[in-house]
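Trainee: Okay, sequence plus prediction incoming.
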Amino acid sequence: MMVGFAFYRDGGGLGFSTRLFFFLAFSLIVTDAQKSINPAEEGVELMVLAESDFLWDDDNWTVSGNASNFQHGTRMIKAADDGPDTWYFVAPGKFTGAKRAAYGGKITFKHGFFEYNSEGQDAQRDAFDVVLVSEAYELVIGYRNLYPAWEFRSEHSVELLESAGWISNSTGGPPSRPDMVRVLTKLSSIRFRGGIYHGHEDAYLMSVKLYAGPVDS
């Protein structure tokens, strides 16, 4: 921040205006420095720990479960199914491992369908839409009801905090803070649900990013 003041000298010493200038300038510098090192401040961008934009290829993503025709598309990956089975897009190694820095951060992504058939039934809501797994700590933490029913495209931003709506698979309730930290510290897998309907689906995933949280979280 640049601020200008008019000031003068009283004889050989510093006058009141000069001292006022130094005080205000120092205060502004300290204030700006405090703002610049506070990552939780609104408008400050979080660091991206891993991302896949699928510009050139599938970026080593895979699928798990009963999905078929997995392939790379235009800035996306996609796969299909012909029934009610749950299946997932599985993130590559750059999204896993030691990701303690992601605590307090977020996962963002886009998900959608080229087509779907509900077979006259509601969307399936029992399974997790996003799943975090730590084999080392035997933890599975997931997030339900992210995908809106009857929509062809949706964007999501999910905070990586125990209070953000995550569910511990072992308890059926919110994870504790230590468990949320543990699952990220030794993260074995991140999975994103592909289909939610009972009939045929052709689903896609786009623009996945994993962000770090505040430094002091």
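Mentor: Cool, the structure landed. Residues are numbered from 1 along each chain as shown.
Trainee: Please count neighbours and contacts with C-alpha atoms only from this point.
Mentor: Fine.
Trainee: Which single helix of this protein contains the most residues?
Mentor: helix 16-36 (DSSP state H).
Trainee: Buried residues, that one. List them.
Mentor: For helix 16-36, burial by neighbour count (16 or more other CA atoms under 10 Å) applies to 18, 21, 25.
Trainee: cool, and stretch 110-129?
Mentor: Quick answer for stretch 110-129 (16+ other CA under 10 Å): 110-113, 116-118, 123-124, 128-129.
Trainee: same deal with stretch 60-71?
Mentor: 61-63, 67, 70-71.
Trainee: Secondary structure and distance to Y204 for those - can I get that in TSV?
Mentor: Shown next, in TSV, are the buried residues of stretch 60-71 (DSSP: H, G, I helix; E, B strand; the rest coil; distance: CA to CA, whole Å):
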residue	secondary structure	distance to Y204
W61	coil	12
T62	strand	12
V63	strand	11
A67	coil	12
F70	strand	10
Q71	strand	10
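Trainee: Quick check: chain neighbours aside, which residue is closest to the residue positioned nearest the centre of the chain?
Mentor: Central residue of the chain (CA atoms, centre = their mean): I107, 1.1 Å from the mean position. The shortest distance from I107 to any non-neighbouring residue, by CA to CA, 6 or more residues apart in numbering, is to L210 (4.7 Å).
Trainee: How much space separates that neighbour from K110?
Mentor: Distance, L210 to K110, using CA to CA, to the nearest Å: 13 Å.
Trainee: again with N69
Mentor: For N69 relative to K110 (CA to CA), the value is 19 Å.
Trainee: got it, and F128?
Mentor: Separation of F128 from K110 (CA to CA) stands at 16 Å.
Trainee: next, the one to line up against it:
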Amino acid sequence: MIGRYFLLVVGLLALPRAEAAAPLSLHSVAQVSAGGEVVISLQGYDQDIGTQLTATITKLPTDGKLYQLSDVHSKYGYDPKKGVEITSVPTTVVDAAKGKTRVLYVRPSVDREGAGDFDRIEYTVADATVTSTAGTVVIVGDGVNFRASDFSADSEGWTIEGNRVAGSSVTHEASSRGSLNHYVYGTDDSLNMAGGNDQDLWYFSAPSKFTGWQGAYYGGDMKFTMSSFSGDFSASNLNADTYLVKLFCQQCDTNKGVTIGFPMSATSFDGSTKTFTISMVETAGWLRDPENTLEAWTVPTKCDFVEVLSGLTSVQILGDFTKWYESVSLDDVSFGKSSAVSSIPFCAQGTPDASTCSCTGGFTS
């Protein structure tokens, strides 16, 4: 009996031990008024129940300042909140409150809300053995805009793609035209005619500030205003089967690339001034390009949509609506939300770029 017991114990010891699950640094959104401050909770998650996580700041804000919480605020919630300033990375977060990892973000005293988000910071969390990949905290103002172009001073790096010269600049207009106030516009420079129709489509292409990791767009809205100075927008002259917006991610689907478009068939444009509002969820009418001309575009999955937003290579808005020459203007482009509550689904946060994703079903806030 003793011999059998000894063999059983030895056998159990010889079994491979389960690897500790890597913790997650969850993406989140924090809201602060101009000139104000906000305590940010770094939302780490660990599947291993009861594990104590430590947080480390890995990317500092570019405009505001970041601080450790003071001991008195950390323990009792009293002012002052501000402790030691965090001026270099990596820096471990020190929070005296058990089970919490918080920092203080402070805006400059002379401040105003701009067209997009205020700042972004990145952090990791770690248990006793494993460190997570980085999570992003997007810090927004009262308007809850993540990225925006109002063209108040210049064209902000927007270009034209698909026209005569790829990447040619748009024209900036520093005046008003109806509801447009400081805007950009593009025109058809050439026609590639076949069967009486122009075969080429041109798009307004967003600058780099709109691309890269933009997972925070998910669950919000894309808004922009368009108008036309010239062109025949009668139904018979409109380009059919076109896409008002195209989002492209080069690294998605294991570097095969994924394009998601919002079809013109889901909306309309007759050349008169119109503000478009498009919901940034997969069930709002978006379609995924099959990358095969013989197959139809299909509704993207939640994983498709979040992955594209988490690695955007380009954002394009249609300018070429008709089969002939036209001039089209663009103003007040923004990605934002009605509140600062993050809508990035937990099931898509296995990796920062959402390439590891287990989401099923439609959008839920």
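Mentor: Arrived safely. This is a predicted model, so every value here is computed, not measured.
Trainee: And the residue nearest to the centre of the first structure? What does it align with in the second structure?
Mentor: By TM-score structural alignment, I107 of the first structure lines up with M222 in the second structure.
Trainee: Its match and Q316 touch, don't they?
Mentor: No. Using CA atoms under 8 Å, M222 of the second structure is not in contact with Q316, being 11.9 Å away.
Trainee: just checking, S217 of the first structure touches A102?
Mentor: No. Counting by CA under 8 Å, S217 of the first structure does not reach A102; the two are 9.3 Å apart.
Trainee: Mind checking which of those two has more residues around it?
Mentor: A102 (26 against 13; other CA atoms under 10 Å).
Trainee: My guess is the more buried one contacts D216. True?
Mentor: No. If you go by CA under 8 Å, A102 of the first structure and D216 don't touch, sitting 11.5 Å apart.
Trainee: Pull the number of nearby residues for S342 of the second structure.
Mentor: Counted with other CA under 10 Å, the neighbours of S342 of the second structure add up to 20.
Trainee: Looking at the first structure, name the residue matched to it.
Mentor: Aligned partner of S342 of the second structure by TM-score structural alignment: V215.
Trainee: So what's the residue count around D154 of the second structure?
Mentor: By the measure other CA under 10 Å, the count of residues near D154 of the second structure is 16.
Trainee: Can you tell me what it aligns to in the first structure?
Mentor: Aligned partner of D154 of the second structure by TM-score structural alignment: D57.
Trainee: residues touching its match, list them.
Mentor: 72-73 (CA atoms under 8 Å, 6 or more residues apart in numbering).
Trainee: Now do the same for it: helix, strand or coil?
Mentor: coil (DSSP: H, G, I helix; E, B strand; the rest coil).
Trainee: same thing with L184 of the first structure?
Mentor: Following three-state DSSP, we place L184 of the first structure in the helix state.
Trainee: OK, contacts around it?
Mentor: Counted by CA under 8 Å, 6+ apart, L184 of the first structure has contacts 97-100, 102-103, 132, 134.
Trainee: Just the strands from the first structure, written as ranges.
Mentor: Taking DSSP state E as the test, the strands found in the first structure are 9-10, 13-14, 48-52, 62-65, 68-73, 76-81, 87-90, 106-116, 130-134, 139-143, 153-159, 167-168, 189-193, 201-211.
Trainee: between the ones you listed, which gets nearest to P175 of the first structure?
Mentor: Closest approach to P175 of the first structure among the strands of the first structure is made by strand 167-168 (5.1 Å; CA to CA).
Trainee: so that closest one corresponds to what in the second structure?
Mentor: Using TM-score structural alignment, strand 167-168 of the first structure pairs with 287-288 in the second structure.
Trainee: outside of the matching stretch, which residues touch it?
Mentor: 258-263, 297-300.
Trainee: Of those, which count as buried by neighbour count?
Mentor: Among the contacts of stretch 287-288 of the second structure, those classed as buried by 16+ other CA under 10 Å are 258-263, 297, 299-300.
Trainee: Which two of these have the greatest separation?
Mentor: V258 and P263 (15.8 Å).
Trainee: which residues make contact with stretch 235-251 of the second structure from outside it?
Mentor: With contacts defined as CA under 8 Å, 6+ apart, stretch 235-251 of the second structure is touched by 256-265, 308-309, 311-318, 320-324.
Trainee: what does stretch 210-217 of the first structure give?
Mentor: 38-40, 46-51, 95, 101-108.
Trainee: what's the first-to-last distance across it?
Mentor: This stretch, stretch 210-217 of the first structure, spans 16 Å end to end (CA to CA).
Trainee: same question, stretch 313-322 of the second structure
Mentor: Using CA to CA, one end of stretch 313-322 of the second structure lies 26 Å from the other.
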